[in-house]
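Student: I would like to see how this sequence folds:
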Amino acid sequence: MGNRVSILVFGTSPPCQKCLQAEREARQAAAQFPPGEVTVEKQDAFSETGQKYGVMITPAVVINGRMVAAGRLLTEPELVELIKKERGD
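Tutor: Have a look, this model is predicted:
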């Protein structure tokens, strides 16, 4: 229980509204857990990291190395559930 969770939010540069919203939702979800347990990092979809995860459509969300959404905006409650699963809560 309480495993660390890393969230990567992939978007375009400059970011579109959906990409900005995806990052906002992820940060709000992360804020519901103890500080430092859930990290959120914004990444460019066309970066090497984006290629590594096969990002073809934005926004895309990767949690602990696993793509959980592509081309779809995850809401804060959806992300909280995914984080809880990842943590083993």
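
Student: C-alpha from now on. contacts and neighbour counts both.
Tutor: Fine.

Student: and after the helix or strand encompassing Lys18, which helix or strand comes next?
Tutor: Secondary-structure element containing Lys18, defined by DSSP states H and E: helix 17-30. Toward the C-terminal end, the helix or strand that comes next after helix 17-30 (DSSP H and E) is strand 38-44.

Student: returning to what we had before: so the helix holding Lys18 versus strand 38-44, what angle?
Tutor: 170 degrees (axes from the mean of the first three to the mean of the last three CA atoms, to 10 degrees).

Student: let's compare: structure for the following, please.
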Amino acid sequence: MDIKVLGPGCKKCGTLAEAAKKAVEELAIDANVEKIDDMVKILSYGVMSTPALVINEKVVVSGKVPSVSEIKELIEKA
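Tutor: Here you go, the predicted structure:
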């Protein structure tokens, strides 16, 4: 599973990245969590507000920081 956190490096972006890592750890799944701060790459996903969470190349959250439990649900649905 491929998980990406899109954001320019703001506090919320860091918080989302940590929450995503914690969700992966709690689910005990094999997933790669990658932080992307390149604005060209972020815009290529069609994201206009950050932070954003991308699971398997699909934007699932944009403009907010979901809780760890919400992220776990999103991962399980993916």
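
Student: returning to that earlier point: how close does the helix holding Lys18 of the first structure sit to the second structure?
Tutor: With mean CA distance after the TM-score superposition for the first structure, helix 17-30 of the first structure departs from the second structure by a mean of 0.6 Å once superposed.

Student: can you tell me what part of the second structure that helix aligns to?
Tutor: Here helix 17-30 of the first structure aligns to the second structure at residues 11-24, judged by TM-score structural alignment.

Student: hmm, who's touching stretch 71-78 of the second structure?
Tutor: Contact partners of stretch 71-78 of the second structure, identified using CA atoms under 8 Å, 6 or more residues apart in numbering, comprise Ala19, Ala20, Ala23, Val24, Leu27, Ile55, Asn56, Val60.
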